[in-house]
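Colleague: Got a predicted structure plus its sequence, pasted below:
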Amino acid sequence: MQIAIFGRKFNPEYFSVIENLIRILEAKAETFYIYHNFLEFLRSEISFKIPVKSFQNHHEIPPSCFCMISIGGDGTLLDTLPFIRNSGIPVMGINTGRLGFLSSVSTDEMEESVQALFDGRYRIDERSLLMLKSGEKKLFGSFPYALNEVTVLKRDNTSMISISAYVDECYLNTYWADGLMVSTPTGSTGYSLSCGGPIIVPDSENFIITPIASHNLTVRPIVIRDKSIVKLKVQGRVKSHLIVMDSRTVPMENPVDLYIEKAEFKVNLICIEHNDFFKTIRNKLAWGFDKRN
């Protein structure tokens, strides 16, 4: 069994927890494929008992890998996408971050969850992705995909930008705002939620268009079907703005037309049998917790 591991530097207090995770995985795995920078960080405190290979791009991860383990928060799990791409390798997130909707396995549940993974007591959640196009421009290299959202933002403290949105070539609205995002159901618990967007269950076939600090207070987020193609025409008084796909950012000159649609493949997330989406949002958002109870 081959297991890939991705992560970023974490608080040193987690080293004992992660070493325990490595020992549990070593009981089943034959080879580890670990992200190069993370491997160097781990080797400062942890030794390995099975062969370890490093990777720096998606070509260096065999498609036969049993799974990818993401160690960190939701941002870390999002960073695994350019490495797994459309390989179908499922991802399980171990949460050493803060809130963690995607990295839903806490360190307290880690041993039980990994054992459930090896025992086959899990399901695969297929999550939709967004694909971004802009005419002949090559945005975000060979991986113009996002799991959470595609966001258009003004740069620095510049004036508002104007974003005209079309759904399947049907004019929706022109937003004067700090920005606008198109989110997947997965992304509905991310940036969109912070901007007043609704929570949508992961298997819904929808997108959310959410304005960011709109100058018109009556403008609200809107839910559309995910078979739609969203066109954004971006303009502004300044020469450029930012385009963000999950955690990746590129500057873009004004004016520009952007096209956002559902990707042709999905990402597989591992969900351990005792976890479900409603349990996650109850716990993470403290629904039902009241000091009067």
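Modeller: Noted; the coordinates are in hand.
Colleague: only C-alpha atoms for contact and neighbour calcs from this point on.
Modeller: Will do.
Colleague: The closest residue to residue 79 other than its chain neighbours and residue 168, how far apart?
Modeller: Distances taken as Cα to Cα, 6 or more residues apart in numbering place residue 247 nearest to residue 79, at 7.3 Å, with adjacent residues excluded. As for residue 247, its distance to residue 168 is 27 Å (criterion: Cα to Cα, to the nearest Å).
Colleague: can you give me the helices for the stretch 101-250 of the chain?
Modeller: For the stretch 101-250 of the chain, applying DSSP state H, counting those that start in this stretch gives helices covering 110-119, 191-194.
Colleague: Distance to residue 234 and mean neighbour count for the ones you listed - can I get that in a markdown table?
Modeller: Listed next are those as a markdown table, based on distance: least, Cα to Cα, whole Å; neighbours: other Cα atoms under 10 Å:
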| stretch | distance to residue 234 | mean neighbour count |
| --- | --- | --- |
| helix 110-119 | 44 | 16 |
| helix 191-194 | 19 | 18 |
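Colleague: Output the ones you listed in JSON lines; the columns should cover distance to residue 208.
Modeller: What follows is these, written out as JSON lines (distance: least, Cα to Cα, whole Å):
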{"stretch": "helix 110-119", "distance to residue 208": "32"}
{"stretch": "helix 191-194", "distance to residue 208": "8"}
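Colleague: Got another one to weigh against that:
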Amino acid sequence: MVKVAVYSQFQKKKPLASLEVLLDVFQKKNIEVVIEAAFYKGVSPKIEADYATFITLDNSFDFLVSIGGDGTILRAITLVGDLNIPIVGVNTGRLGFLATIQHEEIEDAIQNILDKNYSISERSLLTIKSSEDNAEINTCNFALNEIAVSRKNTTSMITVETELNGEYLTSYWSDGLIISTPTGSTGYSLSCGGPVITPNAASLVLTPIAPHNLSARPLVIEDSTVITLKVNGREKEHLVSMDSRIATLTNKTTITIKKAPFTIKMIVLNNETFLDTLRKKLLWGEDKRN
């Protein structure tokens, strides 16, 4: 029997409506469903049947369905980790570069997954290690989209001393620095002027946040590069974000960032492509002159 995990962050109307459709489809297909415990607690009074729940995952699951936007998938990967459980996203958010299945497409999408009409897109991740012992980083030290350093409790810029494979690159005088994977290139990095990178490219991008040295530009590097950062500024501390999770570090702490030894597996239906998603989500070609 196929076993599926279901995860969402919120109990809003859209996720609940998509959950109801999913549960109906799973029941018809005789699929075993296990719902994330916190999500189930919020929605259980509104659904008829009782379901098993999970707090942590194991490798007995065939795939995980994330209901929400891309941010929900970023939360879901903290549960999946290195278990190699494929993830598919039902989009109830806005852009949805990762969560691409629309509400009205749920039943067809699940049938296609059961019929093996899909491919797996392996997405690289970043890991972070700091010379300062930090509970937030030690608990979950990887990110799918990006790892960023930024200022804290100040309007003053910070200096981000940056080395690549032990060789000094530059000191960014800015609000911070983003180290992005190809998956994250359509997120925070893009908002700060970084390039779009196709998911299978073996690259990372360094994107400064509002740099004062105007010659500083986004830099694309090999994903085998080990990146070392040290932050200094008027305040004694700065922030480090790993996707949507934030930690505070003391200035001059050595931060080491590199490609993770495992990947996240995203289910891509055969009627989907990254370029098609780009055109839809970024409205490329949506010009009255066309």
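Modeller: Cool, the structure landed. Values in this document were obtained by computation on a predicted structure and should not be read as measured data.
Colleague: what's the TM between chain one and chain two?
Modeller: Once superposed, chain against chain, the TM-score is 0.95 (TM-score structural alignment, normalised by the length of structure 2); 288 aligned residues with a Cα RMSD of 1.5 Å.
Colleague: can you tell which of the helices of the stretch 101-250 of structure 1 is closest to residue 131 of structure 1?
Modeller: When those are compared by Cα to Cα, helix 191-194 sits nearest residue 131 of structure 1, at 17.5 Å.
Colleague: doesn't residue 52 make contact with residue 33 of structure 2?
Modeller: Yes - the pair residue 33 of structure 2 / residue 52 is scored as a contact, 7.1 Å apart, by Cα atoms under 8 Å.
Colleague: Looking at these two, which has the bigger crowd around it?
Modeller: Between residue 33 of structure 2 and residue 52, counted using other Cα atoms under 10 Å, residue 33 has the larger neighbour count: 19 against 12.
Colleague: Average offset of the helix or strand in which residue 41 of structure 2 is found relative to structure 1?
Modeller: Using DSSP states H and E, residue 41 of structure 2 falls within helix 37-43. Superposing on structure 1 places helix 37-43 of structure 2 at an average distance of 1.3 Å from its equivalents, by mean Cα distance after the TM-score superposition for structure 1.
Colleague: Tell me the residue in structure 2 aligned with residue 292 of structure 1.
Modeller: Counting by TM-score structural alignment, residue 292 of structure 1 lines up with residue 289 in structure 2.
Colleague: how many neighbours does that match have?
Modeller: 5.
Colleague: Could you confirm it falls within a strand?
Modeller: No - looking at residue 289 of structure 2 with DSSP: H, G, I helix; E, B strand; the rest coil, it is coil, so not inside a strand.
Colleague: and it, how far is that from residue 282 of structure 2?
Modeller: Counting by Cα to Cα, the gap from residue 289 of structure 2 to residue 282 of structure 2 is 17 Å.
Colleague: for the helix holding residue 41 of structure 2, the distance to its chain's centre please.
Modeller: In this view, helix 37-43 of structure 2 has its centroid 22 Å away from the chain centroid, taken as Cα atoms, centre = their mean, to the nearest Å.
Colleague: and what of stretch 186-200 of structure 2?
Modeller: 13 Å.
Colleague: Quick check: buried residues in that stretch?
Modeller: For stretch 186-200 of structure 2, burial by neighbour count (16 or more other Cα atoms under 10 Å) applies to 186, 187, 188, 189, 192, 194, 195, 196, 197, 198, 199.
Colleague: which residue in structure 1 lines up with residue 126 of structure 2?
Modeller: Under TM-score structural alignment, residue 126 of structure 2 pairs with residue 130 in structure 1.
Colleague: Now for its match, how many residues are close by?
Modeller: By other Cα under 10 Å, the residues close to residue 130 of structure 1 number 24.
Colleague: got it, and residue 100 of structure 1?
Modeller: Using other Cα under 10 Å: residue 100 of structure 1 sits among 23 other residues.
Colleague: Trace it over to structure 2, please.
Modeller: Using TM-score structural alignment, residue 100 of structure 1 pairs with residue 96 in structure 2.
Colleague: OK, contacts around that match?
Modeller: Applying Cα atoms under 8 Å, 6 or more residues apart in numbering to residue 96 of structure 2 gives the contacts 69, 70, 281.
Colleague: try it again with 6 Å
Modeller: 69, 70 (Cα atoms under 6 Å, 6 or more residues apart in numbering).
Colleague: Reduced to three states, what does it come out as?
Modeller: Assignment for residue 96 of structure 2 (three-state DSSP): coil.
Colleague: Residue 93 is in contact with residue 72 of structure 1, correct?
Modeller: No - with contact defined as Cα atoms under 6 Å, residue 72 of structure 1 and residue 93 do not form a contacting pair (7.3 Å).
Colleague: Many thanks, we can stop here.
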